[in-house]
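S.K.: return atomic coordinates for the entry below.
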Amino acid sequence: MSIEVNKQNLDVLYLCLKKAFQNAFDGVKPLYPALTTRVPSTAAAEVYGWATDFPAVREWIGERELHKLTEYEYAIKNRKFESTIVIPADKIADNQLAMYNNITAEMGQQAAQHPDQLLFELLRSGASAKGYDGVPFFGEHRVAKGSSASGTLSNALLAASKDDTKAPWYLLDLSRALRPFIWQEREKYRIDALTDPRQSHEVFMRDEYLYGIRGRGSMGYGFWQMAFMSNLELNAANFTMLRQRMVSQRNSAGNMLGIAPSVLLVGESNREAAFYIAQAQTLAGQAPNPNYGLVDVWVTPYLD
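M.R.: Take a look at the predicted model:
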């Protein structure tokens, strides 16, 4: 059955495509909400103030101790993203739209998963990209006096040579109000249409209608103290070494921060090793596994 290409029918088509996009978008369960602190953005970039130490609750003796979150400033610039399809007018007139409905649904899934891609790009570049304190996010950090004898602490257990370098794996504390990473959302992903020949060169000159996704936002680094990584082999010894380093963190008063990993995040290549470390109840010979249940194991294809 043919369709007259007019404003009314184009509006109905847009609503159908928009519904397909949104239903598919809502059906996706991405990882990034659990790993990030969501920060609404109202500008082209947002500037964050950070302190070197976690403000701790202490007995009030004398005057208050003031913790100013301005020792470091860290700016995250928003980025703009799009994905656009073209539907020829003849396809609409001939009612050949089933494929475009499916494509629009796929675009909805891709839009919902896109922040995951940004997050794992951030993770993979963390050994060189700088965090709020001006050093690589996964690297040697200056810590407050009293929290470390050397005055520094590394949240990375890195291979000494290329031959020893393996797929990265991460220990994350996702139990706190603040998360290791920031999802800065300027404009939610949405689908728009350009179907008016008075506004669109494509409609007037090519007899084509445009439907596209648009969104603005950016991923950034948060508290490095809650994210530790290694590119050494994922085995029990390296897991224990990195975990011990993470849970041993103290504040400037020498008190434990209480940070402990809740998630072991790995790629597909480390899935089996992660299972034997954290999910198997017994080791070879039926010995109890001391790491059983210490962390949840999350597997993602984005890390390989």
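
S.K.: contacts and neighbour counts: CA atoms only from here.
M.R.: Noted.

S.K.: identify each buried residue in stretch 7-15, please.
M.R.: Residues Leu10, Leu13, Tyr14 are the ones in stretch 7-15 that count as buried (16 or more other Cα atoms under 10 Å).

S.K.: with stretch 266-281 instead?
M.R.: 266-271, 273-279, 281.

S.K.: and if you look at stretch 73-90?
M.R.: Tyr74, Ile76, Asn78, Ile85, Ile87, Ala89.

S.K.: and the residue lying closest to the fourth one once chain neighbours are set aside, how far from Asp26?
M.R.: So that's Ile85. Once flanking residues are discounted, Ile85 sits nearest to Tyr211: 5.5 Å by Cα to Cα, 6 or more residues apart in numbering. Distance from Tyr211 to Asp26, counting by Cα to Cα, to the nearest Å: 19 Å.

S.K.: okay, and which of the buried residues of stretch 73-90 map to strands?
M.R.: Among the buried residues of stretch 73-90, DSSP state E puts Tyr74, Ile76, Ile85, Ile87 in strands.

S.K.: to compare against the first, here's another:
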Amino acid sequence: MLINQTNVEEVFRNVRATFNRALAAAETRHQHFATVLDTDQIVEKMDWVGSLPNWRKWVGDKVLNAMAAHTYSLTCEEYESSIAVKRRDLEADRLGIYRIQATSQGELAAYFPDERVADAINDAFTATCWDGKPFFATDHPTEHKDGTPATYSNMGATPLSAATQAAAIASLGAGLQALRGMKNDRGRPVRIRDIRLLVPTALADVANVLATNDRLEDGKPNPYKGVVQVEVWEELTSDTAWFLMGEAGGLRPIVLVQRKRPTTAEVTDPNDSHVVRSGEFIFSIEADAVAGYTLPQLAWGSTGEG
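M.R.: As a prediction, this is how the structure comes out:
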């Protein structure tokens, strides 16, 4: 291939098309657990999370839902992944290797939101949310109906088990009961929908037994068949932790803040200083995002450590 701007740009058009096909073909899962929020801010203030509306009797003037006095914010972080397209390879028409790499880049871009959401879930037993407590905690602050201080829990330690009906009730059953019983800060039901059981690969078999089998390992009827949909994420780092997550009021427990969705950046000019110096053109992807937490009442997490 003769190396000039026109020919190089044609190669990159083909690389970009391969990238876009892979990007479109990937099946992502972050949307099942995360609310996506696009922003132009590097630091996104999340004060609104604690100020979601509630019904009250209309007596006198309307009461506006002011932002809660919390300072929870999320700082977007930049990510990149780059391919060096060697001038020498283009001269020799070795284009197949770059189609393979472009496919990999497309999948990498597609799964970028999944990875950020998985990061937040992996950190959720220690990383703080809007109320100053770890997202999964036994002592989230709230109030009784009379305004006196109270706490609630969205965390357990029971291992997920299908060994016996009693063990299933004590693990999955207890988590479901706790999640379905969640109240907002006015003491009203959260009304969680689309509850999913999220597990690492180590718990996939146990979770699928609980979700699909007629009977459990002790031969007794399975009360949880068809109750939850199971999702197995390879990105989860704990082999014992398991999670129940749902949606209410258009909100999911994780928030993915995106300042820049994965996008391509290229260097195709043969006279560019980098190309002249290194003999390499560049095909890269860039993103700027962060994942954090919304309402703890939308999720239940167990360390599974007993």
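
S.K.: tm score of chain vs chain?
M.R.: Scored against TM-score structural alignment, normalised by the length of the first structure, the superposed chains reach a TM-score of 0.69; 229 aligned residues with a Cα RMSD of 2.2 Å.

S.K.: let's have the buried residues of stretch 266-281 of the first structure in CSV, adding secondary structure and distance to Leu31 of the first structure.
M.R.: CSV is the format used below for those (DSSP: H, G, I helix; E, B strand; the rest coil; distance: Cα to Cα, whole Å):
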residue, secondary structure, distance to Leu31 of the first structure
Val266, strand, 13
Gly267, coil, 13
Glu268, helix, 15
Ser269, helix, 18
Asn270, helix, 18
Arg271, helix, 16
Ala273, helix, 21
Ala274, helix, 18
Phe275, helix, 19
Tyr276, helix, 23
Ile277, helix, 22
Ala278, helix, 20
Gln279, coil, 20
Gln281, coil, 26
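
S.K.: include distance to Phe138 of the first structure when you put the residues you listed into CSV, please.
M.R.: Output for these, formatted as CSV (distance: Cα to Cα, whole Å):
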residue, distance to Phe138 of the first structure
Val266, 16
Gly267, 18
Glu268, 21
Ser269, 21
Asn270, 19
Arg271, 22
Ala273, 22
Ala274, 21
Phe275, 24
Tyr276, 25
Ile277, 23
Ala278, 23
Gln279, 26
Gln281, 31
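
S.K.: what segments of the stretch 151-300 of the first structure are strands?
M.R.: Using DSSP state E, counting those that start in this stretch, the strands of the stretch 151-300 of the first structure run over residues 152-154, 156-157, 169-172, 181-194, 208-221, 227-230, 263-266, 296-299.

S.K.: what ranges do the helices span in the stretch 1-150 of the second structure?
M.R.: 5-25, 87-91, 96-110, 112-122 (DSSP state H, counting those that start in this stretch).

S.K.: relative to Val43 of the second structure, which of these is closest?
M.R.: With Cα to Cα, the closest approach to Val43 of the second structure among the helices of the stretch 1-150 of the second structure belongs to helix 112-122: 16.2 Å.

S.K.: so where is that closest one in the first structure?
M.R.: Across the first structure, the stretch matching helix 112-122 of the second structure (TM-score structural alignment) is residues 114-124.

S.K.: average gap between the matching stretch and the second structure?
M.R.: Superposing on the second structure places stretch 114-124 of the first structure at an average distance of 1.3 Å from its equivalents, by mean Cα distance after the TM-score superposition for the first structure.

S.K.: ok, and what's touching that stretch?
M.R.: Where contact means Cα atoms under 8 Å, 6 or more residues apart in numbering, the residues beyond stretch 114-124 of the first structure that reach it are Pro30, Leu31, Tyr32, Trp183, Ser218, Met219, Gly220, Tyr221, Tyr302, Leu303.

S.K.: so how far is it off the chain centroid?
M.R.: Relative to the centre of its chain, stretch 114-124 of the first structure is centred 5 Å away, using Cα atoms, centre = their mean, to the nearest Å.
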